[in-house]
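In: Predicted model follows, preceded by the sequence.
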Amino acid sequence: MPVRILESTSKRAYVHLLTDGKYLPGVLVMHKSHLDTKSRYSFVVMLTPGVDQSVRAALQSRGIIVKDIEYLRPPASKHQLNDYDKRFSETWAKLRVFELVEYERVILRDIDMLLLKNMDDLFDLSIPHDHIAATHACSCNLMKFRHYPSDWVPANCPYTPLTWPSCLDRATAVTKNSPRCHHLLNGGLVLLHPSLEMARHIQNALYTSPQIRKYRFPDQDLLADVFKNKWVPLPYVYNAMKHMRIAHKDIWRDADIKCLHYVMDKPWQYRPLPPSATSGVQRETQLSTTLASCKAGGSLLEGAAMRRIQQEFDELVHHWWAAFDELELEMSGSEHWDVIEENVNRHPVSVFNAN
């Protein structure tokens, strides 16, 4: 099947970061869903040094625009992550997006996402040039991680006050009297205006701010500080984090979602068992492995709660694998398939690092 190359002369682009070949399946499925939802704008991937040439070739074979960038990190003495959250150690580089001044407007997106509906309308949102737009962070702490802030509880979550269907076109307003958690954004999707002046301002904060050592979620905590009172909350459907399907079931409707965000474990790290296996030994083995992984990461969840959550997550992960199966039909005969296949786990129990 010929590859659909989507070039755009627009000054608008969707931008993504890739730092390691193990995330290649996520990028390519994300790109496929970008094409399938008929976006009018370019799909750009920022590559850090050290990404293998075979990964670059696979991206370019799909018509993806590649931008080479340098790493971006605070001084080692200023910021440390616990073992479970070391997956965030390279995400500072996402902030290089502000240097892409060849574009007037950019939507920065994570690559552990799946587009279910066209979201080009977001580019038309009116925000001041020195502002950004993003969805709130969900501060319910569904997985009960003991190292998360103590005020991360449902009562303080900005999604808790929302109701359906008004949640589809509005978010909880942030005021000076709002709980601290209402001021936190999720960095998985950010609408912004690239600017070298802003890039320098952000990097200066990264290198000099005393707040850096307190950040648990690197790039998004920095953005929340730099753009305090200068970010516009977006409806959750533009960045629907998978755990919200459980934590905020009153507002979640699968049919409403534009962009599904697979936070934490990535969908290409395991293939969920079919419903026919939900009561079998394999299912219990998968749940036991997942629970052990969560415990190692500091979760206080017990078996019954984890079983319910895992079953909900699996339903969403099936969507990703359906898109991957279609991608395989398009690419399996190509010279690039091996590098994709080696980073995918088709088994129900993950053999990859949960990061």
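Out: All right, it came through fine.
In: okay, CA-based contacts and neighbour counts for the rest of this
Out: Fine.
In: Show the residue spans covered by the helices in this structure.
Out: Assignment of helices within the chain using DSSP state H yields the ranges 24-36, 53-61, 196-208, 218-226, 244-247, 281-296, 303-331, 337-341.
In: Among those, which comes closest to Thr135?
Out: Ranking these by proximity to Thr135 (CA to CA) places helix 218-226 first, at 10.9 Å.
In: Which strands or helices does that closest one pack on?
Out: For helix 218-226, the elements it packs on are strand 185-192, helix 196-208, judged by 3 or more CA pairs under 8 Å, 6 or more residues apart in numbering; DSSP states H and E.
In: Which one of the ones you listed lies nearest to Ala240?
Out: That would be strand 185-192 among the helices and strands packed on helix 218-226, by CA to CA, at 9.7 Å.
In: helices or strands up against the closest one?
Out: strand 105-109, strand 132-136, helix 218-226.
In: Make JSON lines from the helices of the chain and add distance to Leu184 and mean neighbour count to it.
Out: What follows is the helices of the chain, written out as JSON lines (distance: least, CA to CA, whole Å; neighbours: other CA atoms under 10 Å):
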{"stretch": "helix 24-36", "distance to Leu184": "25", "mean neighbour count": "22"}
{"stretch": "helix 53-61", "distance to Leu184": "33", "mean neighbour count": "16"}
{"stretch": "helix 196-208", "distance to Leu184": "17", "mean neighbour count": "15"}
{"stretch": "helix 218-226", "distance to Leu184": "6", "mean neighbour count": "21"}
{"stretch": "helix 244-247", "distance to Leu184": "16", "mean neighbour count": "18"}
{"stretch": "helix 281-296", "distance to Leu184": "24", "mean neighbour count": "17"}
{"stretch": "helix 303-331", "distance to Leu184": "24", "mean neighbour count": "16"}
{"stretch": "helix 337-341", "distance to Leu184": "35", "mean neighbour count": "16"}
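In: another structure for you, compare them:
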Amino acid sequence: MTPVTPQPGGLSPSSPPAARHAFVTLVTNADYALGARALLRSIRLTRTPADIVVLYTGGVDAASLEPLTEFDCRLLETELLPLSDEFNARHARRNVHETAPFTKGRKPQFHSPLDNFCKLRLWQLVEYERCIFIDADAIVLRNIDKLFRYPEFSAAPNVYENLGDFHRLNSGVFVAEPSIETFDRMLAVLDSPGAFWPRTDQTFLQGFFPDWHGLPVTMNMLQYVWFNLPALWDWRSIGVLHYQYEKPWEADHPRTEVLRPLIELWHAYLTGENIPDLATLDNPAPAGSVPG
């Protein structure tokens, strides 16, 4: 048996690496473990040679993780980051949601802001030359291995309401180069005295990498584009579909009807049944159009 490569503190891998590159996601509870099932299937269907790594916290039980093993992934148990009590108190769910409320959509009850910072553990995965992080509430619709050639730090803009948001990044998909030196610098900046990151890892990463490289919006197509900016939507070019705010596995969430085509697509990837040819899917109706 090939020995498991020792990991830096805070990570416990289930198996050794098998490739130079990896797709990485984070699972912090049973809901995101369910989301990861659809994500992992979608990645495997692209026939990528890259590894798939699932970082998971103590909030996930073994029964929720077991279905992920079908997709030949590396499971890496992770501890929460070693942050001060003051930092943890400032970033508790209640404080984040009250201090910087989400006004554009509804975050589910299982959203835990402190867990989000575990994404930074990616920089400890030094057995890989480059990683693509993808949130567990996303699916990959075509091969995106070309992103492994993008530099650190690359991310798509947080565009889902208007074109004025191109200056903000969305951390649901990003390209990074693991480095213990970078990880240590991140922790020092992250937990500096009085630091508050209202959108957790997303706000932090934009501040840490102010000269971030832009990925096309198609590499992190946010689901609200479907009804807010339909002219941007083209199934033929979307690489990653990201279900920000409401999740497709939530029963009857507030956007269910308007997002039904996207929800049905996610369920197809979850089960592996009746996954459609994307070329046959209809793009959303133009803004302001009247149904016939």
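Out: That came through fine. Treat the numbers as computed from the prediction; the structure is a model and nothing was measured.
In: circling back: can you list the helices and strands packed on helix 218-226 of the first structure in TSV and add distance to Asp112 of the first structure?
Out: Rendered in TSV, the data for these read as follows (distance: least, CA to CA, whole Å):
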stretch	distance to Asp112 of the first structure
strand 185-192	9
helix 196-208	24
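In: related to what we said a few turns ago, between the helices of the first structure, which one is closest to Arg73 of the first structure.
Out: Proximity to Arg73 of the first structure (CA to CA) singles out helix 196-208 among the helices of the first structure, at 7.5 Å.
In: what range in the second structure matches the closest one?
Out: Aligned by TM-score structural alignment, helix 196-208 of the first structure corresponds to residues 180-192 of the second structure.
In: what residues does the matching stretch touch?
Out: By CA atoms under 8 Å, 6 or more residues apart in numbering, the residues outside stretch 180-192 of the second structure that reach it are Leu83, Ser84, Phe87, Leu120, Arg121, Trp123, Gln124, Val126, Phe204, Phe208.
In: Isn't Pro157 of the second structure up against Val173?
Out: No - with contact defined as CA atoms under 8 Å, Pro157 of the second structure does not reach Val173; the gap is 9.9 Å.
In: re earlier: go through the helices of the first structure and name the closest to Tyr84 of the first structure.
Out: Per CA to CA, nearest to Tyr84 of the first structure of these: helix 281-296, 7.9 Å.
In: Report the angle between the closest one and helix 303-331.
Out: Relative orientation of helix 281-296 of the first structure versus helix 303-331 (axes from the mean of the first three to the mean of the last three CA atoms, to 10 degrees): 110 degrees.
In: What distance do you get for the residue in the first structure that Thr28 of the second structure lines up against to Glu90 of the first structure?
Out: With the correspondence set by TM-score structural alignment, Thr28 of the second structure lines up against Thr19 in the first structure. Relative to Glu90 of the first structure, Thr19 of the first structure is positioned 7 Å away (CA to CA, to the nearest Å).
In: how about the helices and strands packed on strand 185-192 of the first structure in CSV, adding distance to Val66 of the first structure?
Out: Listed next are those as CSV, based on distance: least, CA to CA, whole Å:
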stretch, distance to Val66 of the first structure
strand 105-109, 14
strand 132-136, 24
helix 218-226, 21
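In: So which of these is nearest Gln80 of the first structure?
Out: helix 218-226 (9.9 Å).
In: wait, which of the helices of the first structure is closest to His182 of the first structure?
Out: Once the helices of the first structure are compared by CA to CA, helix 218-226 is nearest, at 10.4 Å.
In: Just give me the mean distance for the closest one relative to the second structure.
Out: Compared with the second structure after fitting, helix 218-226 of the first structure deviates on average by 0.4 Å (mean CA distance after the TM-score superposition for the first structure).
In: and the angle for that helix with strand 132-136?
Out: Interaxial angle, helix 218-226 of the first structure versus strand 132-136 (the same axes, to 10 degrees): 120 degrees.
In: Which part of the second structure matches helix 218-226 of the first structure?
Out: Mapped onto the second structure using TM-score structural alignment, helix 218-226 of the first structure covers residues 200-208.
In: Run the chain-centre distance for that stretch.
Out: 14 Å (CA atoms, centre = their mean, to the nearest Å).
In: What about Phe117 of the second structure, how many residues nearby?
Out: Using other CA atoms under 10 Å, Phe117 of the second structure is surrounded by 17 other residues.
In: could you list every residue that touches the corresponding residue of the second structure for Ala93 of the first structure?
Out: Applying TM-score structural alignment, one finds that Ala93 of the first structure aligns to Cys118 in the second structure. Going by CA under 8 Å, 6+ apart, Cys118 of the second structure touches Leu26, Thr78, Glu79, Leu80, Leu81.
In: ok, of the residues you listed, which one's closest to Thr256 of the second structure?
Out: Nearest to Thr256 of the second structure out of those is Leu26 (CA to CA; 24.8 Å).
In: Thought Asp135 was touching the closest one, still the case?
Out: Yes - in this structure Leu26 of the second structure lies within contact range of Asp135 using CA under 8 Å: 6.6 Å.
In: Who has more neighbours out of these two?
Out: Legend: neighbour count by other CA under 10 Å for Leu26 of the second structure and Asp135, higher for Leu26 (28 against 24).
In: I'd like to know how far that one sits from Leu262 of the second structure.
Out: The gap separating Leu26 of the second structure from Leu262 of the second structure is 22 Å, by CA to CA.
In: Out of the contacts of Cys118 of the second structure, which is nearest to Glu66 of the second structure?
Out: After measuring those against Glu66 of the second structure - CA to CA - the closest member comes out as Leu26, at 15.1 Å.
In: In space, what's closest to that closest one - neighbours in sequence excluded?
Out: Leu55 (4.7 Å; CA to CA, 6 or more residues apart in numbering).
In: Aligned counterpart of that neighbour in the first structure, please.
Out: Leu55 of the second structure maps onto Met46 in the first structure, by TM-score structural alignment.
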